[in-house]
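Pasting the sequence and the predicted coordinates here, then a few questions.
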Amino acid sequence: MCFLLLIFIITGCGREKGFTLKHPNILLVSVDTLRADHLKCYGYPFETSPFIDSIAERGALIKNAVSVSPSTLPSHTSLLTSLIPRKHGVVRNGYILSNNLLTLQKILKNEGFTTAAFVSSYALSSNFNFNQDFDLYDEKFDKNRYPGQQKIERAANKTTDAVIKYLKEYSAKKPFFIFLHYIDPHWPYSPPPNYSRLFNPSYRGNFDGGMKSIYSLRSKLAKGETVSDEDKKQAEALYDGEIRFVNDQFKKLFSELQSEEKLQHTIIVFTADHGETFFEHDGYLDHSPRVYETTIHIPLILYYEPKIKSGIKINKLVSNIDIAPTILELAGIKIPDEYEGKSFANLLVGENEKGSNREQLYVFSESTRKAPYLENGVNEYLLKAKNKWPNDPFAKSIRGRKWKYIETPYLGREEFYDIKNDPNERNNLINSNDNRIKSEIVRFRNLLDFYKKIYVPPAVKYIDRKSIENLKSLGYIN
């Protein structure tokens, strides 16, 4: 499920409040469920992200960044371990991270960092051991955000205020690593009142963005009933309001960093864990069941004025498992051999893309469940089979610069797209008679088979009843 911002303060020759830091401070902000093409810097026509766009205009825009999973906990675990889910074992939301994982925060802690996390959703609760290697883990969820529901989320303004308070009180003479997670764009789509009508002020229907409205809409889809264009537009408009709210909260945090003199020699990296689909494929509204571009194409923006050329656009393919190695290289810390991702720091200092080592890279992505309202014609044998890997029946893809192959075993479906010329995945080429395309399909099938042979024993599923109910209320599990 997310959206990430990393701030590095390179202070090897700089000073912060009277002392010299050996390594940069790092602030990683993850905004849940933010798809790349709903930011204006990625071509969106509406003003959802003016402050984020301003960073993109002054820094590097990575045009082809892809997530390995369209689910919150698996994707975030990949982000912080530089491993695909088949290697770290966190199959789906609600599973427990192993203590044997070499997390980014563990490496930074060993290098002398103070580590802190501020999370805004129960999906990243310490109950799932996501808090490992953090000195401080702030998960104070807002009991009043959604009346009648349990304390499972926290709004962006309250999370921002908690981080600002921490920064104001921070006095340690060593670098900090802060992981900051915003949940707001994730459903329910409930932006604050002054953001709820920004993008569709004329709407007069009954869709309010709450979970009851969402489930009602999905029920219509399951029954084959028509969902009005007005309701579809309103769902996206409320989602956009959430993005704009987070944009403004990040601006507030950025201003605080400036006032605290913590932005000297600053590198900013901005990305997401996954996106959201609004009726584009099979008419569904969701993220976890599919690996289309709407759910796995994520924003990634980098800014560092002394080194990154203003306005540069990088076309190379990047995965979110590449972020942790890049952080370490930029911070001057050795990248461990266990990390699967590849640093792209060389592209940020002006290396010619044609000379980079990323030309033949591919990104493997894997969904974590079936779409509960698209089950007609499902091969139940596949769903009940004792697979070595629990997600084997579900959608998975291999994404390159030009081609993308998708396999969905439980639907008996294969898809192949020229993603460079058909970014919306409208023209399925799987039955093409073109010999060149046929050859590419075989090659991508073989690549996917290679990844399907990789697996570790899945992490332990958390079976506490309260946790199950909390995850259900968020729509994370059926």
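Right, received. Where do you want to start?

going forward, measure contacts between C-alpha atoms and count neighbours the same way
Will do.

In contact with the residue nearest in space to the middle of the chain, which residues?
The geometric centre of the chain, computed from its C-alpha atoms, lies nearest to Asp273 (CA atoms, centre = their mean), at 0.7 Å. If you count contacts by CA atoms under 8 Å, 6 or more residues apart in numbering, Asp273 has them with 1-4, 30-34, 67, 69-72, 75-76, 79, 296, 298, 320.

let's go with 10 Å and repeat that
Contact analysis of Asp273 by CA atoms under 10 Å, 6 or more residues apart in numbering lists 1-4, 30-35, 66-79, 295-299, 320.

Inside strands: which ones of those?
Secondary structure defined by DSSP state E assigns Cys2, Phe3, Leu4, Ser30, Val31, Val66, His297, Ile298 of the contacts of Asp273 to strands.

Could you give the number of residues near the nearest residue to the last one once chain neighbours are set aside?
Same thing as Ile298. Closest residue to Ile298 apart from its sequence neighbours, by CA to CA, 6 or more residues apart in numbering: Ala36 at 4.7 Å. Other residues near Ala36 come to 29 when the count uses other CA atoms under 10 Å.

what about versus this one:
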Amino acid sequence: MRILYIDIDSLRPDHLGCYGYHRNTSPNIDRIADGARRFTNYYASDAPCLPSRTALFTGRLGVHTGVVNHGGAAADIRSPGSEREDGNRGEYQSWMTALRQAGHHIALVSPFPQRHAAWHVLDGFDEWHDTGGNGTERAEVVYPYAEEWLEDNADDEDWYLHVNFWDPHTDYDTPEEFGNPFEDEPAPAWPDEETIQEQRESYGPHSAQDLHHDYMTGGEIPELPRTPDEITSREDYKQWIDGYDVGIRYMDEYIGKLLDLLESKGVRDETLIIVSADHGENQGELNVYGDHQLADDKTCRVPLIVDGPGVEPGVDDGLYYNVDLAPTITELVGGDVPTGWDGRSFADSLTEGADDAGREFLVLSQGTWTCQRAVRWDDWLLIQTYHDGWREIDPLLLVDLDADPHETTNLADEHPEVVERGLSLLQRWHSDRMLENATGDAGGLPESREGLVDPLLQVVNEGLPYYQRGFREDYAERLRETGREAHAKSVEQADGVQYHTDDLQPPVR
């Protein structure tokens, strides 16, 4: 089977036409989705970038691989101990190794291994083409690598090409000559003016008043023509979200070129095309703009569109992890699914339209900007925060995603029975995963030196989420300069979850 995986950084599904967006951001992705199978509740198990792609390529959850962070002890994959083989072809083999053993030639077009020192991601690839920009390169840089590879290999049988685009990731630096296709189109209705003004009184990395990373680090704010310095109004928000949407549209044109190339080679209908992302992107939700800092719906939910031979068209609303894709595609190509994977195949959904392949619930983690776990079931999302990452967020946040997709209202006090249910699911999940770490079932590693340590606990014990380390004084100064003295004191005292009250109670772990 020929497989083209289009991996788009920071792409939230509700900014694609095929997922109902009112702007025409994605005509070529929509072209793939027309006649494809589209998944509406597909989540990165562990966010953001390094944990997510580690989970995808290993078929294993972060609680088992140990990777839930971008730095520190929880950023490197754990060794299986004495069970480590001279080549990773056993029960913990990578997804790419499984495809390779099934007879596929495997190629990667991406700077990602270099960007995050994610060398384990390369396990199983026959070829790696580093596009050289460390994740800042635009689609016009990425595309020629994929074009050349397909020109040379598209006619061959049994290949897998993974192409990584970055344009929806900040800094939203689409070439100015591309213009703004959405200049005369309204922005999404939320956030409204009242929400923006409330957010400006609050704080946090990438919040309305501290929009760019440099506000936290004390660096110079970059000159970016497509983005405002702060979100002060709906006008600023429109400029900001236009930048995001234009990046999607610009990249989408190069996806169209990939489709045209496959068609010119006569293999488009014989190629399984997968469109997905490493994580989504908050665009104002919980006062995060243009980043992926939480274990919430907007950071963790990603698009999944699968089109190609044998795929049953339609929509699947079931709950899936990204780790479930590895066994699914491995099964489709006739490969063997290793016993050490956490993923569960949903091949029956792809080939037969089965509607019962989803999971009962999902548990999502964030260990880079905050320390959180969330449980997603029915229409509910319950987020438990272990370190707030210098932002105003309740230790327990309950959201009805159907009624409140932008996560504006905490229903925890109104629905204690739902909170109890969510905490019960979270505890059950954690107990099961740690038992697997002890016994070696599923993705567990009992012989690993740290096998019985929860990697998210490692992050909490290191003191601060990774991207806040070393910047406490700089950010506190920024808050004081902008009249937010109480928040400056909170940052200076922060050592875990803060209960944000007027008298600044000491932090509670």
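Nice, I can see it. All figures in this text were calculated on a predicted structure; none of them were measured in a lab.

TM-score of the superposition?
Between these two chains, after superposing, the TM-score reads 0.73 (TM-score structural alignment, normalised by the length of structure 1); 394 aligned residues with a CA RMSD of 3.3 Å.

Now check the residue nearest to the centre of structure 1 against structure 2: what is it aligned to?
When the two structures are superposed using TM-score structural alignment, Asp273 of structure 1 falls opposite Asp278 in structure 2.

For Asp474 of structure 2, see how far away its match is.
When CA to CA, to the nearest Å is applied, the distance between Asp278 of structure 2 and Asp474 of structure 2 equals 30 Å.

And for Asp156 of structure 2?
Summarising the geometry, the distance separating Asp156 of structure 2 from Asp474 of structure 2, computed by CA to CA, is 55 Å.

just Leu259 of structure 2 next, same as before
Taking CA to CA, one finds Leu259 of structure 2 at 47 Å from Asp474 of structure 2.

neighbour-wise, which of the two wins?
Taking Leu259 of structure 2 and Asp474 together and counting by other CA under 10 Å, Leu259 has the greater number of neighbours (20 against 15).

In the stretch 351-500 of structure 2, what residue spans correspond to helices?
Remark: helices assigned in the stretch 351-500 of structure 2 by DSSP state H, counting those that start in this stretch are 416-439, 455-461, 472-481, 485-493.

I figured His120 of structure 2 hits Asp76, correct?
Yes: His120 of structure 2 lies in contact with Asp76 (CA atoms under 10 Å); the separation is 8.7 Å.

overlap in contacts of the two?
Thr54.

okay, the two: which has more neighbours?
Residue environment comparison for His120 of structure 2 versus Asp76 gives the larger neighbour count to Asp76, 21 against 14, counting by other CA under 10 Å.

need the contact list for the residue lying closest to that one once chain neighbours are set aside.
Spatial nearest neighbour of Asp76 of structure 2, chain neighbours left out: Val67 (5.8 Å); criterion: CA to CA, 6+ apart. Counting by CA under 10 Å, 6+ apart, Val67 of structure 2 touches 46-47, 50-55, 60-61, 73-78, 367, 455-456.

mind checking what Val67 of structure 2 lines up with in structure 1?
When structure 1 is aligned by TM-score structural alignment, the residue opposite Val67 of structure 2 is Val90.

does that match count as helix, strand or coil?
What DSSP: H, G, I helix; E, B strand; the rest coil gives for Val90 of structure 1 is coil.

Map Cys49 of structure 2 onto structure 1.
Taking TM-score structural alignment as the alignment basis, one finds that Cys49 of structure 2 is matched in structure 1 by Thr72.

Could you export the helices of the stretch 351-500 of structure 2 to TSV, including columns for distance to Ala347 of structure 2?
TSV is the format used below for those (distance: least, CA to CA, whole Å):
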stretch	distance to Ala347 of structure 2
helix 416-439	24
helix 455-461	31
helix 472-481	47
helix 485-493	47
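
Alright, I will stop here.
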